[in-house]
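A.B. asks: Make a model of this:
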Amino acid sequence: MPSFLQSLFLVPLTLLPIINPVGVAPIVINAAGGDDKVLKRLSRQVAINGWVVIMVSLLVGTYVLDAFGISLPVVRVGGGLLVAYSAWVMLTRNETDEVQTAVVQSSGTDLTEAEIVRRSFFPVTFPLTTGPGCIAAAIALGAQIPRSPVPYVMGAGIAAIGAAFTAAVVYLVYRNGGRLLMRMGEVGTLVMMRLMAFVLLCIGIQILWTGWADLNHIPT
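C.D. replies: Okay, the predicted model is just below:
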């Protein structure tokens, strides 16, 4: 039982600090257009998307990287660039962009399920929720699953439950944290988003530097 519990909570305890759902919550609000119903649907869809990405990374990530000859440091470098770029766009958004965002927000309640699914993946699910750091960590966890048939099925099942718990935490934080931030008003949310964009920029640079250091064997 202790070994089972340790394996069960290994996935959420490893991935949640990397995902940092509290930091991404303001971006989810922006994607939801400030509408509570859309926020609920978007949070649910992001949690589902995140679970799928984590499971794919856990179960087939190592095989895909081996097939294409891609190393984990290269994944970190590419993902770090993508996160940093997304954060930079958020930081440098001008007043015209804010007007365009307000137009999108005014029609947020009319979004269909298909539109929410499309918008929920980029950039909310990837790279902001299950980004390169999360994927790399999930691949590393998946490499520890035994390859023998019976142990593999058991390990994959435990990993699936752990990934589901991780996705549930992400949903709860996005759903309830988003409601809290919406009460801060437009100005408060905008300030929070600018601060978190800077943090995301730093995270992207850190991921990029970690990958670059691994490629060049530089101590981090």
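A.B. asks: C-alpha only now, for contacts and for neighbours.
C.D. replies: OK.
A.B. asks: Can you pull up the most central residue in the chain?
C.D. replies: Nearest to the geometric centre of the chain sits residue 129, at 1.0 Å (CA atoms, centre = their mean).
A.B. asks: show me the contacts for it.
C.D. replies: 19-21, 24, 50 (CA atoms under 8 Å, 6 or more residues apart in numbering).
A.B. asks: Of those, keep whichever come out buried.
C.D. replies: 19, 21, 24, 50 (16 or more other CA atoms under 10 Å).
A.B. asks: Now do the last one against residue 170, distance only.
C.D. replies: Right, the one you point to is residue 50. 9 Å (CA to CA, to the nearest Å).
A.B. asks: that older thread, show me which of the buried ones among the contacts of residue 129 is closest to residue 176.
C.D. replies: Nearest to residue 176, judged by CA to CA, of the buried ones among the contacts of residue 129 is residue 21 at 11.2 Å.
A.B. asks: Second input sequence below; structure requested for side-by-side comparison:
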Amino acid sequence: MHQFLLITLTSFLSLFAIVNPLSTLPLFVGLTAEMPARVQKKVAIQSAITGFLIVATFCILGKLLFLAFGLSLPALRIVGGSLIAYCGLQLLYSKTSSDELQSNPEHASKITLFPLATPAIGGPGVIAAAMSYTAQGFSGVSAAISAFALVCIITGLVFVFSGQLMKLIGRDAIRFISRIMGLIMAVMGVQMLIIGINGAINLMQFTGVCPR
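C.D. replies: Just a heads-up that it's a prediction; the model follows:
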């Protein structure tokens, strides 16, 4: 029991630091600033639940999925980085109006999965960290899932109460934040892409797929 609690605490601190709900709050606010409060709350809850399900799935079936489809973590980082960079550029140059957002419910469902559920909450870094604890057997899997569930609850609550922050900051500031977050997301995407490519090169050299 003591060992399980220790693993849970360690994994929680690690996963919480990676997700960092406060750092993802500007992204959520920037993407949902023009939405009605009801839709905002729905997106907040669904993104937290979806992010949890993504990481929990990889904790339970991650190794089997990677082996079955011949996948690798560098490939996951490359794809994730490309998507983040693309979404960041869209956010940076977005010209969507509040009327368009409120009349287009599909927008809410799209951002719930990407980029909120993944990679903001359940990104490649979180998946890699969570899977590292699953190597310790059933206790590691249980601890990682329990710890990440708590992280997702905290993140969901931060998102749900973002409305008060929006009123405090103001709409013009929110629009400015969304542009800044778009730029930061684009840079994060390129950085993840670089890490993924570097990891792929190292993996190929290690397995002897390409000459040194």
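A.B. asks: Which position in structure 2 pairs with the residue nearest to the centre of structure 1?
C.D. replies: Counting by TM-score structural alignment, residue 129 of structure 1 corresponds to residue 121 in structure 2.
A.B. asks: likewise residue 161 of structure 1?
C.D. replies: Looks like residue 161 of structure 1 aligns to residue 146 there (TM-score structural alignment).
A.B. asks: Counting neighbours, which bits of whichever strand or helix holds its match end up buried?
C.D. replies: Assigned by DSSP states H and E, residue 146 of structure 2 falls within helix 138-160. For helix 138-160 of structure 2, the neighbour count (16+ other CA under 10 Å) marks 139-149, 151-152, 154-156, 158-160 as buried.
A.B. asks: same thing with stretch 113-126 of structure 1?
C.D. replies: In stretch 113-126 of structure 1, counting by 16+ other CA under 10 Å, buried: 116-117, 119-121, 123-126.
A.B. asks: Give me the distance between it and the centre of its chain.
C.D. replies: 12 Å (CA atoms, centre = their mean, to the nearest Å).
A.B. asks: Same check on stretch 142-159 of structure 1?
C.D. replies: 24 Å.
A.B. asks: returning to what we had before: got a markdown table for the contacts of residue 129 of structure 1, with distance to residue 218 of structure 1 and secondary structure too?
C.D. replies: Output for the contacts of residue 129 of structure 1, formatted as a markdown table (distance: CA to CA, whole Å; DSSP: H, G, I helix; E, B strand; the rest coil):
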| residue | distance to residue 218 of structure 1 | secondary structure |
| --- | --- | --- |
| 19 | 25 | helix |
| 20 | 26 | coil |
| 21 | 30 | helix |
| 24 | 30 | helix |
| 50 | 31 | helix |
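A.B. asks: ok, so of the residues you listed, who is nearest residue 31 of structure 1?
C.D. replies: For the contacts of residue 129 of structure 1, the minimum distance to residue 31 of structure 1 (CA to CA) is 10.9 Å, reached by residue 24.
A.B. asks: who are the neighbours in contact with the aligned residue in structure 1 for residue 170 of structure 2?
C.D. replies: Under the alignment by TM-score structural alignment, residue 170 of structure 2 pairs with residue 185 in structure 1. With contact set as CA under 8 Å, 6+ apart, residue 185 of structure 1 has no partners.
A.B. asks: same deal with residue 12 of structure 1?
C.D. replies: Applying CA under 8 Å, 6+ apart, the residues near residue 12 of structure 1 are 162-163, 165-166.
A.B. asks: Same check on residue 108 of structure 1?
C.D. replies: 32-35, 38.
A.B. asks: will you turn those into CSV that also has distance to residue 1 of structure 1, secondary structure and neighbour count?
C.D. replies: As requested, those are exported to CSV (distance: CA to CA, whole Å; DSSP: H, G, I helix; E, B strand; the rest coil; neighbours: other CA atoms under 10 Å):
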residue, distance to residue 1 of structure 1, secondary structure, neighbour count
32, 41, helix, 26
33, 45, coil, 20
34, 44, coil, 25
35, 44, coil, 19
38, 40, helix, 21
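A.B. asks: Go through these and name the one nearest residue 104 of structure 1.
C.D. replies: residue 33 (6.8 Å).
A.B. asks: give me the number of residues near the closest residue to residue 35 of structure 2 other than its chain neighbours?
C.D. replies: Leaving aside its sequence neighbours, residue 35 of structure 2 sits nearest to residue 102 (CA to CA, 6 or more residues apart in numbering; 6.1 Å). When neighbours are counted by other CA atoms under 10 Å, residue 102 of structure 2 registers 15.
A.B. asks: Structure 2: strands as residue ranges?
C.D. replies: In structure 2, no strands are defined using DSSP state E.
A.B. asks: what about the helices in it?
C.D. replies: 2-19, 21-32, 37-69, 73-92, 98-102, 106-111, 124-133, 138-160, 162-169, 171-207 (DSSP state H).
A.B. asks: show me the residues around residue 185 of structure 2 that make contact.
C.D. replies: Here residue 185 of structure 2 is in contact with 84-85, 87-89 (CA under 8 Å, 6+ apart).
A.B. asks: mind running it again at 6 Å?
C.D. replies: Counting by CA atoms under 6 Å, 6 or more residues apart in numbering, residue 185 of structure 2 touches residue 88.
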